[in-house]
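Trainee: Give me a model of this one.
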Amino acid sequence: MAKKVNLEHQPRKASSVIKTSIVSVIFILYMFPFLLVLVNSLKRKVNIVKHPLQILDDAGLQWVNYKNAIEKMDFIRSFGNSFIITAVSVVLLIVFSSMAAYIFVRTDWKACKISFFAMMASMVIPFQVIMIPLVSIYGGKLGILNSRTVLILMNFGFGTSMCTFMCHGFIKSNVPIALEEAARIDGCGPHGIFFKIVFPLMKPILSTIAILEVLGLWNDYLLPSLVLGKKNLYTLPLAIRTFYGTFTNDYGNIMAGLTLSIIPIVIVYVFLQKYIVGGVIAGAVKS
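Mentor: From the prediction side, this is the model:
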């Protein structure tokens, strides 16, 4: 009898081993570029070029790359610029997108339906199509580029449609209207109903939006490169460009700068990772 039980469990164990092996291989392949950046950030340029897969530099760990990166990138200022732009943009997106989605879900106004359809339609327009007219109008005609405020407003404008779409689906499928009706009977006004009842219930989807937007805005290079021309306004991706020369590139410092810019994103992801999958799934239902 014991042998029969063991035989029944063997296929399950074999299947589990195969799945674990496949996941491990995929994980290694996925993490390999990041590990390569980390390893090469502690090597000299000559070793990076000749032996990029070598774990340790012949001359030992080159911590000087990090020192050079912090000094030449003006890391503190660039980090501050990235933090301000990303944080303010994400807060605006979370607050106003959730409010807009709530209105779209709970009202039957024709204007809301038209506005929601227009927002969804705008999501199919590639940014590359409008970036030249955007710079031409804001820079050439209005002359308001080289401003963190302008970049924040652009981030807000380009991100609102997707965030509203995700919040719309979450409210429609996960926020029962009965709670709002009970609060209304107790004398709670529209603002109180949203901020005291609906908004706290949206924590999973808002956390998902936060991590996705932080990842996108923190690593964004194209839009900041079009808007921010002054060196004192550079974000981290723009500051890393300092190490790219006309005839040569300082690979050690580049790798060190990339590693420093990745650390804040990893920290944010660790704290919010449990909300990502659940929030995306919930926001995609009944949208």
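
Trainee: okay, CA-based contacts and neighbour counts for the rest of this
Mentor: OK.

Trainee: how far away is the residue nearest the centre of the chain from residue 209?
Mentor: Residue closest to the average C-alpha location in the chain (C-alpha atoms, centre = their mean): residue 215, at 1.9 Å. Residue 215 sits 10 Å away from residue 209, taking C-alpha to C-alpha, to the nearest Å as the criterion.

Trainee: check contacts around residue 236.
Mentor: Applying C-alpha atoms under 8 Å, 6 or more residues apart in numbering, we find residue 236 in contact with 73, 75, 78, 79, 81, 82, 261.

Trainee: Now, those that are in helices?
Mentor: Members of the contacts of residue 236 lying in helices (criterion: DSSP state H): 75, 78, 79, 81, 82, 261.

Trainee: Quick check: the second one touching residue 242?
Mentor: No - applying C-alpha atoms under 8 Å, one finds residue 78 not in contact with residue 242, separated by 11.8 Å.

Trainee: the more surrounded of these two?
Mentor: Shown here are residue 78 and residue 242; by other C-alpha atoms under 10 Å, residue 78 has more neighbours (23 against 17).

Trainee: who are the neighbours in contact with that one?
Mentor: Contact analysis of residue 78 by C-alpha under 8 Å, 6+ apart lists 232, 233, 234, 235, 236, 239.

Trainee: Among those residues, which ones are in helices?
Mentor: The helices, defined by DSSP H, take in 236, 239 from these.

Trainee: can you redo the contacts of residue 78 as CSV with distance to residue 123?
Mentor: CSV is the format used below for the contacts of residue 78 (distance: C-alpha to C-alpha, whole Å):
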residue, distance to residue 123
232, 32
233, 28
234, 27
235, 25
236, 27
239, 29
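
Trainee: For whatever helix or strand residue 11 lives in, buried residues please.
Mentor: Secondary structure assignment for residue 11, by DSSP states H and E: helix 2-40. Buried residues in helix 2-40, counted by 16 or more other C-alpha atoms under 10 Å: 37, 38, 39, 40.

Trainee: next one: stretch 176-190
Mentor: Neighbour counts over stretch 176-190 (16+ other C-alpha under 10 Å) mark 180, 183 as buried.

Trainee: I have a second one here; can you model it like the first so I can compare?
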Amino acid sequence: MGKKKDIRSWLGTAGFTFLCLAWIAPIVIVLFDSFKKRTFINLEPFALPTEKTFVGFENYLSAINKYGFLDAVGWTVFITVGSVIAILLCTSMCAWFITRIQNFFTKLIYLLCVFSMVVPFQMVMFTLALTSDRLGLNTPWGIIIVYLGFGAGLAVFMFTGFVKSIPVEIEEAAMIDGCTPLRTFFSIVLPIMKPTYISVGILEIMWVWNDFLLPYLVLDTNKYKTISIVIQYMKGSYGRVDMGAIMAALIMAVIPVIVFYLAAQKHIIKGVAAGAVKG
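Mentor: Sure thing, here's the model as predicted:
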């Protein structure tokens, strides 16, 4: 019996190791290709760089100097940080209000937030682009409002589940001591919601940072470009594609997200589990 368990454990370890390697392989291939001449990227995409194909950091410098990659990083960071802060603050307060004030209005808000999670983006993208342009939301600070609308559904759902597990007596005691509703939220409720804040924040950061379609439709791309848009613009006319710059840009775009995810991944399961608690 013990030998069977050892065999199953070994097979499970081997299987998951293979899956991990299969998941990492594309990133490793892109990393190797980012140091190769663009011609050899097409001819030998899976080969290691050699003395003949190696170009050092030429592709990285091309992505930065020729295509304005650093400017795109700046706008992407601004949009990501602003959007995530707005989503976390507004949706957590909304979830607290929905949970504590039980009436038809709050139930309707909750249902609308949940319904927004199942509506395909393709159904509203053309109307959204037109509306955003007319309202002047085609700027990095305007698109934050758009992200707040699209990110509210999942965030409200997760925050609401967690707030239901918070004893109401804690908030009542704070209000008896003279706390206003806002002070009660920021001093009592918000610190307790930290696990869900971290979990939702990680998910929203990865979504906004990697998003292409929404910035492409909403932003004025003549003035503002995110990382994903700049990478798309590396494809020139007549089918010409600067594969070297694209590979380098992909690596520079992916590494911050991977590092951030690895550093914060232990909080994801904890936050999701906390948000799934039913009152």
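
Trainee: Of the contacts of residue 78 of structure 1, which are reproduced in structure 2?
Mentor: Contacts conserved in structure 2 for the contacts of residue 78 of structure 1, using both residues aligned by TM-score structural alignment, their matches' C-alpha atoms under 8 Å: 233, 234, 235, 236, 239.

Trainee: Which one (most neighbours) among those residues?
Mentor: residue 235 (30 neighbours).

Trainee: That one and residue 158 of structure 1, how far apart?
Mentor: Distance from residue 235 of structure 1 to residue 158 of structure 1, by C-alpha to C-alpha: 18 Å.

Trainee: one step back: ChimeraX command for the buried members of the contacts of residue 236 of structure 1?
Mentor: Selection command for ChimeraX covering only the buried members of those, criterion 16+ other C-alpha under 10 Å:
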select :73,75,78,79,81,82,261
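
Trainee: got the contact list for residue 147 of structure 2?
Mentor: So residue 147 of structure 2 contacts 83, 87, 208 (C-alpha under 8 Å, 6+ apart).

Trainee: Which residue of structure 1 sits opposite it in the alignment?
Mentor: Using TM-score structural alignment as the criterion, residue 147 of structure 2 maps onto residue 155 of structure 1.

Trainee: Next: residue 163 of structure 2.
Mentor: Under the alignment (TM-score structural alignment), residue 163 of structure 2 maps onto residue 171.

Trainee: again, but for residue 108 of structure 2
Mentor: Using TM-score structural alignment, residue 108 of structure 2 lines up with residue 114 in structure 1.

Trainee: Could you do residue 201 of structure 2 as well?
Mentor: Aligned against structure 1 - with TM-score structural alignment as the criterion - residue 201 of structure 2 pairs with residue 210.

Trainee: equivalent range in structure 2 for stretch 16-27 of structure 1?
Mentor: Using TM-score structural alignment, stretch 16-27 of structure 1 pairs with 9-20 in structure 2.

Trainee: Measure the mean distance from that stretch to structure 1 post-superposition.
Mentor: Its aligned residues in structure 1 lie a mean 0.9 Å from stretch 9-20 of structure 2 after superposition (mean C-alpha distance after the TM-score superposition for structure 1).

Trainee: likewise stretch 250-259 of structure 2?
Mentor: Looks like 1.3 Å for stretch 250-259 of structure 2 (mean C-alpha distance after the TM-score superposition for structure 1).

Trainee: in that stretch, what counts as buried?
Mentor: Neighbour-count burial for stretch 250-259 of structure 2 [16+ other C-alpha under 10 Å]: 250, 251, 252, 253, 257.

Trainee: Just the closest of the residues you listed to residue 274 of structure 2, please.
Mentor: residue 257 (23.7 Å; C-alpha to C-alpha).

Trainee: Now the closest one. Nearest residue, chain neighbours left out?
Mentor: Distances taken as C-alpha to C-alpha, 6 or more residues apart in numbering place residue 206 nearest to residue 257 of structure 2, at 6.7 Å, with adjacent residues excluded.

Trainee: Checking that neighbour next. Helix, strand or coil?
Mentor: helix (DSSP: H, G, I helix; E, B strand; the rest coil).

Trainee: Run a quick check on it versus residue 255, I expect a contact.
Mentor: No - contact between residue 206 of structure 2 and residue 255 fails when scored by C-alpha under 8 Å: they sit 11.9 Å apart.

Trainee: Let me see the contact set for residue 142 of structure 1.
Mentor: For residue 142 of structure 1, the contact set (C-alpha under 8 Å, 6+ apart) is empty.

Trainee: Measure how buried the equivalent of residue 131 of structure 2 over in structure 1 is and give me the count.
Mentor: Residue pairing (TM-score structural alignment): residue 131 of structure 2 is matched to residue 137 of structure 1. By the measure other C-alpha under 10 Å, the count of residues near residue 137 of structure 1 is 14.

Trainee: do residue 244 of structure 1 as well
Mentor: 13.

Trainee: how close does the closest residue to the match of residue 201 of structure 2 other than its chain neighbours sit to residue 41 of structure 1?
Mentor: In space, and not counting its chain neighbours, residue 210 of structure 1 is closest to residue 90: 6.3 Å by C-alpha to C-alpha, 6+ apart. Distance of residue 90 of structure 1 to residue 41 of structure 1, computed by C-alpha to C-alpha: 30 Å.

Trainee: Next: residue 201 of structure 1.
Mentor: In terms of C-alpha to C-alpha, residue 201 of structure 1 sits 43 Å off from residue 41 of structure 1.

Trainee: Which one's more surrounded, those two?
Mentor: residue 41 (27 against 17).

Trainee: From what I see, the residue nearest to residue 210 of structure 1 and residue 215 are in contact.
Mentor: No - with contacts counted by C-alpha under 8 Å, residue 90 of structure 1 stays clear of residue 215, the gap being 10.5 Å.
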